[in-house]
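A.B. asks: Predicted structure and sequence below. I'll ask about it afterward.
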Amino acid sequence: MSVSEIETILSSLVGFPSVCGLPNGEIIDWIEAHLLASGARIRRVPGDAPGRYSLFAAVGPQEAEGIVLSAHADVVPVTGQDWSSDPFVLTRRENRLYGRGSSDMKGFLACMLHLARKAGRKDHPPLKRPLYLAISHDEELGCLGVRSLIEGIREDGDLQVAGCIVGEPTGMQVAVAHKGKIAFEIICRGQAAHSANPFLGKSAITLASNMVEALSRLQEHIRQTERHDGRFEVPFSTVQAGLISGGAALNIVPDLCTITAELRLLPGYEDAPYLEWLENASRKAVENLGGGEVELRIINSYPGLNASPSSDICSLALHEAGRNQVSVIDFGTEAGLLGEKLGMDCIVCGPGSIARAHKADEYITLPELADAERFLNGVLEHLRR
């Protein structure tokens, strides 16, 4: 098998502008047709939003100890980015393949789909254990789509597998840990008044500024009190405000200001103590202002990953990737949710680089796809033994 065949599949995948938050029926239809032609048994799982779908497919016998390969089919938007070629047309320049999602993570998805075709061929040795493919939507919005996919899988009963490989771009390093995330809003409400006499009002922006300062104090509290995990570049949990919006006009004391913030939590740490810390800080902020209200509202969350380096799937991945040791990653994936909800060991290992993701001129290289091909061929041979 040649990388050119994977390139052809990747070209088709990139050609679908499967931007997160939008209906994805076209790309899912195409993937489903490809898998049906491979002889796969397929479950199409509707998402919580209209027009969103995930797929769960199986190739091979209905036995235990299969292996799950996992990828998301959605990509981030290209709006405002200065691409040197059409982001939704795979463009080869030397050994680089440019296109939105090429690294994150349609490159691995293309390798998955080609492997499924190879696994289903009648002229090849049959599988003794099944190959599963989990393909989700809206991962880029905070691992949203995989939740309905997990529920769909659970409806079919316990999934008895040897483990799961999530093919996010790690440069084919075998990652066993990443932080979890909780996104939340801090909604500050005051009392409007004419700015000619601002003392008749209660400024929601003043409340918000106090809460931004509280986030900074919380970060220092976390740094000092958490047990640091030296595997990560930042060895403790982090908190930061990413968006702030408030006020209606310059001559109006603002009655509403909203901060959107996030916690990135070390594996094993819960968000509840830190949210309680912020609740206490909000009460003090309201007291200092002499009125108003602060509400904390959770938007989304997903757990971290802290897999055992001695698990069977980790040992297999290390062997097939030609690695001697495991690594960790700084970005979140669906691995934590898949492992937690389905009770299976998960690792993260895939081609490409996260440093190229979400940017203009995202690309993956032909040698990277070749490495992923060799890796997955080894996984397939393992299922034949």
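C.D. replies: Received it, and whenever you're ready, just let me know what you need.
A.B. asks: rest of the way, CA atoms for contacts and neighbours
C.D. replies: OK.
A.B. asks: For Ile67, see how far away the residue most central in space within the chain is.
C.D. replies: The chain has Thr333 as the residue nearest its centroid, 3.6 Å off, counting by Cα atoms, centre = their mean. Distance of Thr333 to Ile67, computed by Cα to Cα, to the nearest Å: 18 Å.
A.B. asks: Show me what stretch 126-136 is in contact with.
C.D. replies: Residues outside stretch 126-136 that contact it (Cα atoms under 8 Å, 6 or more residues apart in numbering): 53-74, 112, 116, 119-120, 145-146, 149, 380, 383-385.
A.B. asks: are any of those buried, and which?
C.D. replies: Buried members of the contacts of stretch 126-136, scored by 16 or more other Cα atoms under 10 Å, are 53-60, 65-74, 112, 116, 119-120, 145-146, 149, 380, 383-384.
A.B. asks: Are we agreed that the residue nearest to the centre of the chain is in a strand?
C.D. replies: No. Using DSSP: H, G, I helix; E, B strand; the rest coil, the secondary structure at Thr333 is coil, not a strand.
A.B. asks: Out of the buried ones among the contacts of stretch 126-136, list just those in helices.
C.D. replies: Met112, Ala116, Ala119, Gly145, Val146, Leu149, Leu380, Leu383, Arg384 (DSSP state H).
A.B. asks: next up, a second structure to put side by side with the first:
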Amino acid sequence: MSDLQKTTEILRDLIGFPTVSVDSNLAMIDHLATLLADAGARIDIQRDPTGKKANLFATLGPEGDGGIILSGHTDVVPVADQDWSSDPFVMDERDGAVFGRGTCDMKGFIAACVAMAPTFAAAVTTRPLHFAFTYDEETGCIGGGALVENLREKGLRPALAIIGEPTEMRVIEGHKGCFEYTTHFTGLEGHGSSPDLGVNAVEYAARYVARLLDLKDRLRARAPADSRFDPAWTTINTGGLHGGVAHNVIPGKAHVDWEMRPVQPGDAELVKRDLHEYCANHLLPAMQAIDPSATIRTETWGEVVGLEPMIANAARDLVMELTGANGADTVPFGTEAGLFQTLGMDVVVCGPGSIAQAHKPDEFIALDQLDQCVTMLHRLTARL
């Protein structure tokens, strides 16, 4: 059986684990741990505080610093309300592609890494090779943050990390951060015929959204002249405004889901400071003039730093050599790469499949993309 066939068979099993972020990933982690242990890897399963999810950190080769990390996340986005032509958790191979939830984002890369583990084990001699498979990337890179903190506490310093997000095997050396929030408004319910006697949480939430729209325009004007991102500026997206129970009831609760993707650290601080001052000086006093118990509270889902392009980046240079690429790009979407960069590692993003297929019904990965990934990993064995 070829390595591509092995990868496809492992991917078939991984698709069968419905690791939607709200659910446990333990069954998939245990399966991966067994496969890697069979290849001779040392296994470290790191559970989250609930005990229902875990990261897997596995190592081949000698102990110590200076190794290479191959990293991917095990969780996938929901399939609810999506129109799939086949069962999203049963692999469907047709037309030169493999269909199923998580095929490109990013179980295909994980499957290729695990399929290559026996080959890696026979080749690794001078420095360790690590596999880092995380939970809850889709909901704020929570597992990646925990794994990086675990490495920091242990004092383990791998040299390079390859994050296998779907880039169509392009070499990516930079991406924006991703900061996600929910801002909650608690007002005072009442009858719709007397709006001045209540605190309409939806209306104040709408004013907050208007402020976000104003900030979007201000951030566009702050785009760095040398920005390599598309779009070149820090973006804000309002993902949802929720509240209200009936046409004739003053809503007492509302919340706004929103995110920003900074291209420079100062932008994030500008947004947070502006919103804090706007709430403290304008919205909240108006709300509390009617009901002193009215509140505005912002919940942070995740503040994931971006991957900063570096002049010297050994991970980028290595993957360019392995893939034959003659340049490196940036992308607007976020990954766990910046978390690894905070440890002082050189980091690159490169993996099979297209981000255009991620999160959609009938998600797929082309078999030729998987084959290119397997080829890259084969070439990596010579560097172990």
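C.D. replies: Perfect, thanks for sending it. Since the structure is predicted, the reported quantities are computational estimates derived from the model, not experimental observations.
A.B. asks: Quick one: end-to-end distance for stretch 232-252 of structure 2.
C.D. replies: 39 Å.
A.B. asks: and that stretch, which stretch of structure 1?
C.D. replies: Here stretch 232-252 of structure 2 aligns to structure 1 at residues 235-255, judged by TM-score structural alignment.
A.B. asks: Then stretch 297-308 of structure 2?
C.D. replies: With TM-score structural alignment as the criterion, stretch 297-308 of structure 2 aligns to 295-306.
A.B. asks: Can you point out the buried residues in that stretch?
C.D. replies: Leu296, Ser301, Tyr302, Pro303, Gly304, Leu305, Asn306.
A.B. asks: Helix, strand, or coil at the residue nearest to the last one when sequence neighbours are not counted?
C.D. replies: Just to be clear, that refers to Asn306 of structure 1. Of all residues beyond its chain neighbours, the one nearest Asn306 of structure 1 is Ala177 (4.4 Å), with distances taken as Cα to Cα, 6 or more residues apart in numbering. Three-state assignment for Ala177 of structure 1 (three-state DSSP): strand.
A.B. asks: Surely Ala177 of structure 1 and Ser327 touch.
C.D. replies: Yes. Contact between Ala177 of structure 1 and Ser327 holds when scored by Cα atoms under 8 Å: they sit 7.5 Å apart.
A.B. asks: More neighbours: those two, which one.
C.D. replies: Neighbours were counted for Ala177 of structure 1 and for Ser327 using other Cα atoms under 10 Å; Ala177 has more, 29 against 16.
A.B. asks: What's the match for that one in structure 2?
C.D. replies: When structure 2 is aligned by TM-score structural alignment, the residue opposite Ala177 of structure 1 is Gly174.
A.B. asks: wait, isn't its match in contact with Asn313?
C.D. replies: No. The criterion here is Cα under 8 Å, and Gly174 of structure 2 misses it with Asn313 at 11.0 Å.
A.B. asks: Output the residue interval of structure 1 matched by the helix ranked longest in structure 2.
C.D. replies: Secondary structure of structure 2 read by DSSP H shows that its longest helix is helix 201-221. Mapped onto structure 1 using TM-score structural alignment, helix 201-221 of structure 2 covers residues 204-224.
A.B. asks: Could you tell me how far the matching stretch lies from the centre of the chain?
C.D. replies: Put simply, stretch 204-224 of structure 1 sits 27 Å off its chain's centre (Cα atoms, centre = their mean, to the nearest Å).
A.B. asks: ok, now stretch 45-53 of structure 2?
C.D. replies: On Cα atoms, centre = their mean, the centre of stretch 45-53 of structure 2 falls 18 Å from that of its chain.
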